[in-house]
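> fold the following.
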Amino acid sequence: MKKDERCLTNKYKKRFKKRYFIIPALCSGFLLGGEGASATEKPLVSVEKSDKVVTLQINESGDRYEIYQDGKLEYSGKSNKYQDNLNSDIQNYKVGVFKQNKLKKVSTVKVTNNKKSNMSMQKSLAKVSAAETNTSNKDKKAAIMEENINTANLEVVATNDSVTLNWDKIPDENGVYEIYKDDVQIGSTRGLEFTDKNVKPNSRYQYDIVATTQVSDEQKEKYLNLAKERKIKLTAKDKKELFSIEGHLSNIIDIPNIQESSLEKPQVFIKEEENNSASSKTSMKAAYMPKANAYSFLYMTFIPYFSLEDPVPLNGTYLKGDDRGFYPYSNRYRTKVDVSTGFKGPTYINPVIDIGTSHRCADAACKKVIETKTASKSGIKVYKDQVSTRKMVWRVKHDVGIPFGKGYPNINYYYEATLLSSPSFVVKGAHDKAPNHEFYLFAETSTKAFPIEKYKVNSTLDFMLLAPGTPQHFFNRSF
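Predicted coordinates:
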């Protein structure tokens, strides 16, 4: 489309009534609690979508408007409506409102384009058998949550003093969505829109829309019988965790300043380097630092405890853990999958897979080690779907067991990543609710880790959540 003044034709003035069409300004919400508020007034920019077109309507009067996409000026003129092709997984805009040749308002707009593709997330498990992925045991309600989270859209409109979120409907047990900012709940709503007015310019926040349902009564009975067999006493909290099916729809947003330089500046994964002069930490970071114009996606699973009782069989022995918290530079883990990507000279997707050594002990202090083994790497597959100078797409399937016999459970996860050179990414996936999972991005020449996903077990009982058929944690994160 031309970079000139653009007005909508009558063809696009109608309201599209399709699945992927969202009008944040017109969606109503009911606030149940928190520091934010459901939107009662129009955000600075409203987003309208069809399958092929996105329209930005600026709701603030001005003499002139400027619209940038990924740091490039796409429009400057008097029209408060801008139309663009909807042809990317995520499209990032900066909108400026000028009055008397002075910048008055700035908005960051994130438009996601999640939809069903020919390659569904089930196929993204890469043609593995039902036995490997436990699909034969998967609860129907979990499958519905998975599909909805993978195809849902979360739109974000941010100004220097507010963030408005708008999302597609996701199944929830009581119809109430929980809203989190940086892992802290800030509110809940029955609607599909939420506004947070507690933000600061030049800050970065991650917003999560969380929906929760429960497995069927039939599945609940299976889990209770399994606990009885293993002589595990479940509290009400344990049962809630065991029965819950949770989906996270997430977006990471930078809050703009009212400055022309803010309009022109494209987003970056790593905003600035951490000031840390410790040579030991610097050397550890350097070991993970990717090459220039490159990105690295690091996924690790680990047991946070020093040791835990054998989940199966219950014979009085113990498994040695990794004894650590979340730390992207650690060399202690159950499994590590590091996918490096490069957009220039030449383009590439290169995975590096490693498995930590497992120890089975006679005592909790692991002073007497009964056996030591390392699981096979064969249960980890990385599939490269697209490698180009503008877009990378790959999938990881992880199905690795504890290497002390068939009675031990496997750790399962998968994710599908789309990385754009703009830069932006969309990562969709699911993982077991044990052990701990951590997922980071390292960007270009930076040594600072960008967290994508962190999941923590609450107790050693949570390893029962590795039993076949127990619901996974579903996520869809965009930046």
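> please make it C-alpha for all contacts and neighbour counts, starting now.
OK.
> need the strands for the stretch 51-200 of the chain, in chain order.
For the stretch 51-200 of the chain, strands defined by DSSP state E, counting those that start in this stretch occupy the ranges 53-58, 64-69, 72-77, 81-85, 90-99, 102-112, 154-158, 163-167, 177-181, 184-189, 193-196.
> quick one: closest of the ones you listed to Cys361.
Taking Cα to Cα, strand 184-189 is the member of those nearest to Cys361, at 38.0 Å.
> that closest one versus strand 177-181: what angle between them?
Here the directions of strand 184-189 and strand 177-181 differ by 150 degrees (axes from the mean of the first three to the mean of the last three Cα atoms, to 10 degrees).
> packing partners of strand 184-189?
Where contact means 3 or more Cα pairs under 8 Å, 6 or more residues apart in numbering; DSSP states H and E, strand 184-189 is packed against strand 31-34, strand 177-181.
> determine how far the last residue of stretch 77-96 lies from the first.
The straight-line separation of the ends of stretch 77-96 (Cα to Cα, to the nearest Å) is 11 Å.
> I'd like the structure of this one too, to check against the first:
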Amino acid sequence: MFKKKTIGMIAGIGLIIGLNIPSSVKADENLKVKVQSTPSSITLDWNDLGVNYQLYDNNQKLWEGNDSEYIHTNLPDNDQHSYYLRAFNQDGDTVDELSIRTFTKKAKNTKVKTITSLPSDEEKLSNITVASSVNDQELTIEWDQNIPDDDGDIEIFKNGVNIGTTTKNTFIDKDIEQDTDYLYEFVGKKRISEEKIQDILNDYKKRNVTITPAEEDDLFYNTFNLTRNVSTKIEHPTIATAAVVTDFTLRYTTFIPMKYASNPWPLWPLIPYNGPTYFNGNDRGFDKNSTRFKTRMDVKISFPNNIGTASLTSTNKHVEKSILYDQNYKIISERNASSAGMNIRDVTSGTGKVSFNAYHDIGLPYFDSITPDITYAFNATIYPNGGYIITGSHDKAPSHEIYLTNNSNIIRVVHQREHVGFLYLAPPYPNYTINSSY
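Below is the predicted model:
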């Protein structure tokens, strides 16, 4: 907690000795806040920067006073709050302002099918609550529990670029521009069991393939991504804001980045060809609007009268054709897999939010019973201002991308993860686990 203010005493001394003290702090000091959430409350505790403060929540004035702490109580669980905090000096001038976004905690653990081999760690990641705060100098991201990791040294990525590591549950970035969106990833890794490692080694030996040191990081570790989307635009509650967007699409796409993908599963004598085979890839990188993909799920989300709804119809479930080639890239066969393995369940509509579980289990349309499927599962809560919490896990193959969109315009990049290898589609190979929010 920050030290509570003694501004009244300092200002009094200033008047006695005839000094003009515009505020109680150094010119280069900024508002800083600590955020603590429970299922029914949010505590904001900030440094002593002024003599008076105003606090807004979702564009409505919540409180005004001279304390440096506010406890917001009687809140629903799993609820999003966008605060605006302004500090004033004794002359009534603004000293600093801060935008804060956070959530109340979930009242109970999310119930969603897991594909990871470490469900307890997936549960830990899914129950981490994240807060972010922004002023014109810096942004701060803090999380209330440790990210699963063997040594506690968490990798940090900013817009996909590795910028270092941290052992703390707080990150401050001073290298920012105003009115800009940033995507931060905090990545922990935990080594899988020695039994599973031995199974992987045996599998590679059967395939007569040598594991390189660079591959061990993916092969022998489950990966845990805590992702936070942050906008440095400070929303001033006294300025008229645009109408709130209330219709969204949560788009989850899988794709194969290369043009041709080597088939690691022997299909002969199930097909009349005994040489190397390849599958068609999508020959692209991350792109929300690309028409080249393996599977795509578009969950439609709306908030009529501020009550959240979510739906996934057959017209919004897409599986593209799988083409099997011989070693000369001549077509052996073309088939389409069913989209029946894509669905959402447990839709919970509420005032100002909607939650649901999504599942994806789509097989290869060539002897599906003996080849692994592309699998993912996640829980999502979406809010009418474009905020979200998405937690779950997916295979390390192929490439995965998630976007929150409105009228085909991208609102937020939720998650992007590159393809590692097709062997990761099946146990004992490890997975990615995610907790992404805005």
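> mind checking the TM-score on these two?
The TM-score (TM-score structural alignment, normalised by the length of the second structure) is 0.83; 398 aligned residues with a Cα RMSD of 2.7 Å.
> most tightly packed of the helices and strands packed on strand 184-189 of the first structure?
strand 177-181 (a mean of 22; mean count of other Cα atoms under 10 Å).
> which part of the second structure lines up with it?
Aligned by TM-score structural alignment, strand 177-181 of the first structure corresponds to residues 154-158 of the second structure.
> ranges for the helices of the second structure?
Remark: helices assigned in the second structure by DSSP state H are 7-16, 119-126, 194-206, 213-219.
> please tell me which residues of the first structure the first one aligns onto.
Right, helix 7-16 of the second structure. So helix 7-16 of the second structure sits over no part of the first structure, by TM-score structural alignment.
> what packs against that helix?
Secondary elements touching helix 7-16 of the second structure (3+ Cα pairs under 8 Å, 6+ apart): none.
> buried set for it?
Buried residues in helix 7-16 of the second structure, counted by 16 or more other Cα atoms under 10 Å: 7, 11.
> now the longest one
Buried residues in helix 194-206 of the second structure, counting neighbours by 16+ other Cα under 10 Å, are found at 196-197, 200-201.
> repeat for the last one
If you call a residue buried by 16+ other Cα under 10 Å, then helix 213-219 of the second structure has these buried ones: 218-219.
> matching residues in the first structure for that helix?
Aligned using TM-score structural alignment, helix 213-219 of the second structure spans residues 236-242 in the first structure.
> run a quick neighbour tally on the alignment partner in the first structure of Ser231 of the second structure.
Aligned by TM-score structural alignment, Ser231 of the second structure pairs with Asp254 of the first structure. For Asp254 of the first structure, the count of nearby residues is 22 (other Cα atoms under 10 Å).
> Ser355 of the second structure now?
With other Cα under 10 Å as criterion, Ser355 of the second structure counts 24.
> which non-adjacent residue is nearest Tyr180 of the first structure?
Spatially, and ignoring its direct neighbours in sequence, Tyr180 of the first structure is nearest to Asp208 (5.0 Å; Cα to Cα, 6 or more residues apart in numbering).
> related to what we said a few turns ago, what would the buried residues of helix 194-206 of the second structure look like in CSV with distance to Lys106 of the second structure?
Converted to CSV, the buried residues of helix 194-206 of the second structure look like this (distance: Cα to Cα, whole Å):
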residue, distance to Lys106 of the second structure
Lys196, 33
Ile197, 35
Ile200, 37
Leu201, 40
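> so how many other residues sit close to the equivalent of the residue nearest to Tyr180 of the first structure over in the second structure?
Aligned counterpart of Asp208 of the first structure in the second structure: Glu185 (TM-score structural alignment). Neighbour count of Glu185 of the second structure, defined by other Cα under 10 Å: 24.
> Thr210 of the second structure contacts Tyr204, doesn't it?
Yes - counting by Cα atoms under 8 Å, Tyr204 is a contact partner of Thr210 of the second structure at 6.8 Å.
> and stretch 401-411 of the first structure, what's buried?
Judged by neighbour count (16+ other Cα under 10 Å), stretch 401-411 of the first structure contains these buried residues: 401-404, 408-411.
> what's the first-to-last distance across stretch 188-203 of the first structure?
Counting by Cα to Cα, the terminal residues of stretch 188-203 of the first structure are separated by 23 Å.
> how far is it from where the chain is centred?
From the chain centre to the centre of stretch 188-203 of the first structure is a distance of 18 Å (Cα atoms, centre = their mean, to the nearest Å).
> nearest spatial neighbour of the residue positioned nearest the centre of the first structure, skipping sequence neighbours?
Note on the first structure: the residue nearest the mean C-alpha position is Arg477, at 2.5 Å, using Cα atoms, centre = their mean. Spatial nearest neighbour of Arg477 of the first structure, excluding adjacent residues (Cα to Cα, 6+ apart): Ser250 at 4.6 Å.
> roughly how far apart are the one you found and Gln267 of the first structure?
Distance of Ser250 of the first structure to Gln267 of the first structure, computed by Cα to Cα: 17 Å.
> indicate which one of the strands of the stretch 51-200 of the first structure is closest to Val352 of the first structure.
Per Cα to Cα, nearest to Val352 of the first structure of those: strand 90-99, 27.2 Å.
> distance to Asn343 of the second structure for the helices of the second structure - can I get that in JSON lines?
As requested, the helices of the second structure are exported to JSON lines (distance: least, Cα to Cα, whole Å):
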{"stretch": "helix 7-16", "distance to Asn343 of the second structure": "57"}
{"stretch": "helix 119-126", "distance to Asn343 of the second structure": "21"}
{"stretch": "helix 194-206", "distance to Asn343 of the second structure": "30"}
{"stretch": "helix 213-219", "distance to Asn343 of the second structure": "29"}
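> relative to Ser99 of the second structure, which of those helices is closest?
For Ser99 of the second structure, the closest of those is helix 7-16, at 23.4 Å, according to Cα to Cα.
> fine by me, we can end here.
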